[in-house]
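Novice: Sequence below, structure please.
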Amino acid sequence: MLKTRIRYLSRYQDIITALYHYGFGQIVRDLGLLDRTKKRTKKKRAQDSSLSVAKRIRLLLEELGPTFIKLGQLASTRGDLFPAYVLTELENLQDNVPSFAYQEVKDIIEVELEAPLEKLFRSFEPVPLAAASIGQVHRAELPTGEKVVVKVRRPGIERTIETDLAILQDLLELAEERIGWVKRFRLVDLFHEFAEALKEEINYKNEAQNAERIRRQNSETQHLFTPVVYSSHSTMKVLTMTYVDGTKITDATYDKGFNQEIVAERFATGMFEQIFVHGFFHGDPHPGNVFVTKENEIILIDFGMVGRLTTDMRQNLALLVLGLKGRNTDRVMEALFRMDIVHDHVDRDRLWDDLDHLRLKYYDIPMADISLAEAVQDLFNVANKHDCIVPVDLTMLGKALLSVEAIVSSLAPTLRIIDIVEPFGRVLIKERYDPLNFAKKVQAEFQEGMETLRYFPRDMRKTLKDIRGGKLKVNISIREIHHLIQKVDRISNKLAFSIVLLSFSIIMAGVIIGGSLTAEPTILLQIPAIEIGLVITSLMFFWIIWAIFRSGRF
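Specialist: Predicted coordinates for the structure are as follows:
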C-alpha cells in the first residue's frame, strides 16, 4: 500500500511538472493540484510560447508516456468533440520511447510460452524492427520455416497504465467540479470509454481475435489479406503473426512498379466491404498499417483498434449516405433518429434547420467532389451541437473514412469514393426492405413482445409489492413540482368556491321557499339561528373569495 501511494505521488509530481513546462500551469492552479503533493513541485523551464496550443498538447502527451500517448491517439478519432487543429496534432503523436533489452524480451517470451526461446523459434533477431509505447516487434522464424513477427508487450506497462488511469480519473472528476467546460465536453464519460479501449488494446489476445475474425470474413474478398496469427505462439503478452513483406501503401507509386489506381480501388473496396457488408472493420487504417505487395495486393496489419456496426446501424448508415447524396434533409434527420444519435428531448426544429443549412453547404457542389468522410463528420458536429452522443463505433467509422479517403486521394485523385460506396448502400437498402428479412425482423419483435407479455404478471406483482412497501420511486423535477402545485391549488380553490357558493345558494333557496309556503310566520323564521347562519355563511363566502383572488391561482 505504501509503495502504491509513493508511486502515485511520484506520478502526480511528473504530471504537474509537465503541465507547467508546456504552459498549462493555470490548470494546475485551478485544480488545486499543488495541495496534493507533499513537497513543492519543481517547475521546468516553460516551453517556447510561440508554439500553438495543439502542438503543446501533443508534446505534453508524448512526454507523459504510453498511457497519455494512447489516449491521445484514441481522442484523435473523436472529431465530433475536438476541433480539427487539435485532431491534426493528435494524429502526429509519436511513441518516442526506447526499445527494451533483448534479455527482457527473451524472459517474457519464455515465461509466457513456457519453453526456451531456442525451441520456440529457429531464429530470433535480437534487434527490434520497431518499438512503441505498448510493446516492440522482432523478426523471427518458426521451427517449421515460416517467417513471422513477434510482438512483445513492454514489461511493467500494465502497472504504469493502471496508475495513470487512476490518476487521470481523479483529475477529471476534480476538474468537473471546478472547471465548467470540462463537464460540457463530458470528458469523464469520454475517459471511461478510452480507458476500456486501452485495456483491450494491451491484451494481445484481443488483437489476435480481431485479426482472425477479419481474416475469415476476408476469405472471399479478392486482393485484401491479413496476416495469419499463430495461436500456439501467442498469449496476452506475446503475439506471433506472419511476416508481411510489402511496401507502405503511400509509397506504392508508379515509379516503383505499382499501379496506383488499382491499389487505391482495391484498398477502398476492401475497407467498405468490411464496413457495409460485415460490420466489423479495421479501426485505424493509416498508411503505417496498410502494405502493398508487388502484385498490387493489399495487406492490413495491427488490429488493436476495430469498429463494430450492427445490421440496423449499417442499413441506417446507408439511408444516411443516400440522404446526403439526394440532399434530402428529412431523410438525413430520419437516419440520425434511427441510429439513436438524436435523443428524445432535442429541439427538432432547430436540428432540422441546422441539417438544412448543412444541405445548402453542399447544394452547388457536384457529388463526385464531396468528401463522404467530411460530410459524415459535419453531421456528427451538428449532433454534438445539440448535445447528442455519437456512438463510439460511429466516430471510429468517421476516422476510418477519413484515413481511406486520404490514402485514395493521394494515390488516385480522380477516383470517386462515392462510386465505390454507392453499390454497398444499394445492397443494404435492398436488404432492409427485403420481404424475407422484414419477416424475420417481425418474427423477432413478436417473440420479444411475447417474452414481455409472459413476464408482465411477475413484473406487475413486483411493482405492486414495491408500492405497498413504499419502495416505488418517482422522479419529478423541481419545475414539474411547481407546475403541479399550481394546478392543484387552482383546482382546490375552484372546488372550495363552488361548494361554498352551492351551500349558500341552498340555504337561501330554503329560506325563500319556506317563507313562500305560508303567510304566517313560522317557528323556523322566528329562530335567530338562521340569520346568524346567513351572516356566518356570507362572511365565509366573501373571505374565501378574497383569499382565492389574493393567491392569484384562480
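Novice: can we go C-alpha only for contacts and neighbour counts from here?
Specialist: OK.
Novice: secondary structure element for residue 209?
Specialist: helix 204-217 (DSSP states H and E).
Novice: Run the chain-centre distance for the helix or strand following that helix.
Specialist: In the C-terminal direction, the helix or strand that comes right after helix 204-217 (DSSP H and E) is strand 224-225. On the basis of Cα atoms, centre = their mean, to the nearest Å, the separation between the geometric centre of strand 224-225 and that of its chain is 29 Å.
Novice: counting contacts, what elements does strand 224-225 pack onto?
Specialist: helix 260-273, strand 298-300 (3 or more Cα pairs under 8 Å, 6 or more residues apart in numbering; DSSP states H and E).
Novice: Report how many residues lie close to residue 330.
Specialist: Applying other Cα atoms under 10 Å, we find 13 other residues in the vicinity of residue 330.
Novice: do residue 84 as well
Specialist: Other residues close to residue 84 by other Cα under 10 Å number 14.
Novice: Next: residue 280.
Specialist: 21.
Novice: my read: it touches residue 306, true?
Specialist: Yes: using Cα atoms under 8 Å, residue 280 is in contact with residue 306, at 7.1 Å.
Novice: Surely residue 148 is in a helix?
Specialist: No: according to DSSP: H, G, I helix; E, B strand; the rest coil, residue 148 belongs to no helix; its state is strand.
Novice: how far away is it from residue 284?
Specialist: Computed as Cα to Cα, to the nearest Å, the residue 148 to residue 284 distance reads 22 Å.
Novice: same deal with residue 99?
Specialist: In terms of Cα to Cα, residue 99 sits 23 Å off from residue 284.
Novice: Those two: who's more crowded?
Specialist: It is residue 284, of residue 99 and residue 284, that has more neighbours when counted by other Cα under 10 Å, with 27 against 17.
Novice: to compare against the first, here's another:
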Amino acid sequence: MVSWLETFRDLHRLREIGGILFRHGLGHVAQRLHLPGIWRWRRQPDPAVLPFSLAQRVRMIFEELGPTFVKFGQILSIRRDVLPLEYIEEFEKLQDAVPPVPFADVERIIYEEFGRSVKEVFKEFVSEPLASASIAQAHLARTQTDRQVIVKVQRPQIRQIILQDAAIMDHMARLLTRHIPEIRLYNPLGLVEEFRKSILQELDFRREGRNADRLRSHLQEITGIAIPLVYWEYTTPRVLTIEYVVGRGLREVLDQPSAERHRIAANLYQAFLKQIFEDGFFHGDPHPGNLLFMPNGTVYLLDFGIVGRVSRERLAGLGSMFMAIIDQDVEMLLDECVALGLMPADVNRQALQHELDELLAEYLELPLREISLGQILETLFALGRKHRLKVPANLVLLGKTLLTVEGVIRTLDPAFALVDEAHWEVERLVRSRLSPEVFLKSGWRTTRQLYHFAQRLPHRLERTLQHLEEGRVRVELMPGTEAHVLRQWELMWNRAIRGAVVCALIIGSSLLLQARIGPLLGGLSLAGLLGYVLALLLGLPVLRSLGRWEDSAEP
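Specialist: This is a model prediction of the structure:
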C-alpha cells in the first residue's frame, strides 16, 4: 500500500497528471481516481484533441508525461495479449527521442565510471551526439588502439527519475484497480511491475553487452549475419562501447537485384528461426532501425536492450505447434496450445477445435507468400484472451518479434514464402532434437534429477509428517471452492446436531418407558412413545442422506 507520505511527496506530479488528463478529455478518469487538485482542473478539454480517438489521446498523454511514460507505452506495445489492437498500434508510434544532455554531464559520467577524464579514456571523442534517447545518448569516439567505436552514455539521474515515475505509476495502478473495476481485466499492477523490472535491467549496460556476445556466439555459423563487437575495457554499468559499423538502411537496399534481396531475406529469416527454435534466446526488437545492411549483403543486428528467452520445454512445444500449423493438424495444435499455456486445460475442446479449424482454413488457403506465422500466433493469443487466459510475456514478445521480422522480409522480397521456408527450418531443428546425442544428454539430465529427488525424498517426507503432527499444515482452497466447502461444512454440522438430538430423544424415551412415567397407554409411557416417533421423524432424513453419500462414494 502506498503511504500518504509518498503520495504527498509526489503531489506536484499527480496534480500535473490530473491536469493533462482533463486537457485530453479524460477528466472523468481523474475524478474517479480522486487525484489531488481536481478542483483546479474542472474545465472543458482542449477542443483540438476531441477529434482524436481514445487510443490516440492516451498515446498523446504518454508523450506529454515524458520519457518514462513513453518507455512504458513502448513496453505496452508488445502486450498484444492484454491490450486491444488500436492501443497497440498507437503505442508503436511512440518515439523516445529527447534533447541531448550537455557534454559536461557526459564528461562527468565517464569520469565517475572510469576514474579518468574523457581524453584519458579515449583517443578521440566527438562532443556532438549521434543520437539522443530517453535513457542514453550515443557518441562517436576512437579508442587508444585506434578503433572507431560508438559510446552509449547514460543520462544523468535517469535511474532516480525512472524510480520516482515508476512509484507514481504504481500508485496510479492501485488507484485504477480500486476505483475503476472494469480496468482490472488488464492487470495494471502487473503491467507496471513488469515495466519496472524491464527498465531497471535496461539501465545496466553490461547486460546489453552480454546479450550481444551471446547472440554473436549463437549466430556465428549463420551466413550473412553479424553482431558488433563489445569493447569491455570501455564498458561499465552506465557506459557501453561497441564497434562502429557503417551501412545502409532497409529502404536503401531495395534497389538491389531481386536474387540478392532474396538471399539477404533468407539469411535474416534463418537467423531468427534459429534464435527462437534452437537457442531459445532472441533479439526482441528487430525493427528496420536496428538492422544495418552492408554492401556485401551482410546484415548487422543492433541494440540488444530487449531480448527474449524461451525455456527448453517451451521450445519443443513451439516447434511442434508450428509443425502442426503447417501440417494443418488441429488436434495436435490444440494439445500444444494447452501445454504452452495459450489455452486453459478445461477449455471446451469441441468449440475451440472448430475455431482452430476456421483459423487454419483462413490462413493456409492463402498463397504461401501471404501466410504469416507471427499473425497466426497473434490470433492464437487473441483466442487465449477470449478465454481470459494470461499469455506468458516472453511468448507475446516472440509473437511481436516474428511479426516484425516477417515485415522486414516482405519488404525485402514480397514473394518470399515464409511458411515454406519455416517448414524446412523448423522441421530440421525439431529433428535435431531427436538425435541420439540429444536423447543421451536429456536422459543423463533426467537421471541426475531423479537421483537428487530420491536423495531428498526421505527428508521431505519426514518434515511433512512432523508438520502434520504439530498441526502446521495449511490447506489452501482454489478460488471458487470456498462457498462449496462452507455449504458442505454447514450440512455436516446440521446432520451432527440432528443426530445428537435423535440420540437424546431415544435415550430419554427409553428411560421414560422403563420408569413407566404417566400418562400410560397400554402400560407404556405416552411421553416415551411420542419421543420415539419424534426421533424417527428426525432420524429418517439423516439415514437417507447417509445412504446417498455411500452410493456416491462407491467406485
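Novice: For the two chains, what TM-score is obtained?
Specialist: The TM-score (TM-score structural alignment, normalised by the length of structure 1) is 0.86; 533 aligned residues with a Cα RMSD of 3.6 Å.
Novice: quick revisit: what's the closest of the helices and strands packed on strand 224-225 of structure 1 to residue 168 of structure 1?
Specialist: Between residue 168 of structure 1 and those, the tightest spacing by Cα to Cα is seen for strand 298-300, at 32.7 Å.
Novice: Skip ahead from the closest one and say which helix or strand is next.
Specialist: strand 306-308.
Novice: Measure the mean distance from the next helix or strand after that following strand to structure 2 post-superposition.
Specialist: As assigned by DSSP H and E, the chain's next helix or strand after strand 306-308 of structure 1 is helix 311-325. Aligned to structure 2 and superposed, helix 311-325 of structure 1 gives a mean residue distance of 1.4 Å (mean Cα distance after the TM-score superposition for structure 1).
Novice: Any chance you could list what contacts helix 311-325 of structure 1?
Specialist: Residues from elsewhere that reach helix 311-325 of structure 1 (Cα atoms under 8 Å, 6 or more residues apart in numbering): 275-276, 279, 329-332, 335-336, 338-339, 359, 367, 375, 424-426, 428-429, 432.
Novice: Mind listing what's buried along it?
Specialist: 311, 313-325 (16 or more other Cα atoms under 10 Å).
Novice: ok, now stretch 411-431 of structure 2?
Specialist: 411-413, 416-419, 421-423, 425-426, 429-430.
Novice: what does stretch 527-534 of structure 2 give?
Specialist: 527, 528, 529, 531, 532, 534.
Novice: re the thing from before, kindly state which of the helices and strands packed on strand 224-225 of structure 1 is positioned closest to residue 545 of structure 1.
Specialist: helix 260-273 (74.2 Å).
Novice: from the middle of its chain, how far away would that closest one be?
Specialist: 28 Å.
Novice: Would you map the helices across the stretch 401-550 of structure 2?
Specialist: 418-432, 436-470, 482-515, 526-553 (DSSP state H, counting those that start in this stretch).
Novice: Next, the contact list for residue 429 of structure 2, please.
Specialist: Counting by Cα under 8 Å, 6+ apart, residue 429 of structure 2 has contacts 274, 277, 278, 319.
Novice: Go ahead and build a ChimeraX selection from the buried members of those.
Specialist: In ChimeraX syntax, the buried subset of these is picked out as below (16+ other Cα under 10 Å):
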select :274,277,278,319
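Novice: Take the contacts of residue 429 of structure 2 and write them to JSON lines, including distance to residue 247 of structure 2.
Specialist: Shown next, in JSON lines, are the contacts of residue 429 of structure 2 (distance: Cα to Cα, whole Å):
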{"residue": "274", "distance to residue 247 of structure 2": "24"}
{"residue": "277", "distance to residue 247 of structure 2": "29"}
{"residue": "278", "distance to residue 247 of structure 2": "29"}
{"residue": "319", "distance to residue 247 of structure 2": "34"}
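Novice: Just the closest of the contacts of residue 429 of structure 2 to residue 55 of structure 2, please.
Specialist: Nearest to residue 55 of structure 2 among the contacts of residue 429 of structure 2: residue 277, at 34.5 Å, using Cα to Cα.
Novice: any idea how far residue 218 of structure 2 is from the closest one?
Specialist: On the measure of Cα to Cα, residue 277 of structure 2 and residue 218 of structure 2 end up 12 Å apart.
Novice: what do those two both touch?
Specialist: Joint contacts of residue 277 of structure 2 and residue 218 (Cα under 8 Å, 6+ apart) do not exist.
Novice: still on that earlier bit, now do the helix holding residue 209 of structure 1 against helix 260-273: the angle between them, please.
Specialist: Relative orientation of helix 204-217 of structure 1 versus helix 260-273 (axes from the mean of the first three to the mean of the last three Cα atoms, to 10 degrees): 110 degrees.
Novice: average offset between helix 204-217 of structure 1 and structure 2?
Specialist: Relative to structure 2, helix 204-217 of structure 1 is 1.1 Å off (mean Cα distance after the TM-score superposition for structure 1).
Novice: Stretch 161-174 of structure 1 now?
Specialist: Mean deviation for stretch 161-174 of structure 1: 0.7 Å (mean Cα distance after the TM-score superposition for structure 1).
Novice: which parts of that stretch are buried?
Specialist: 161, 163, 164, 165, 167, 168, 169, 172, 174.
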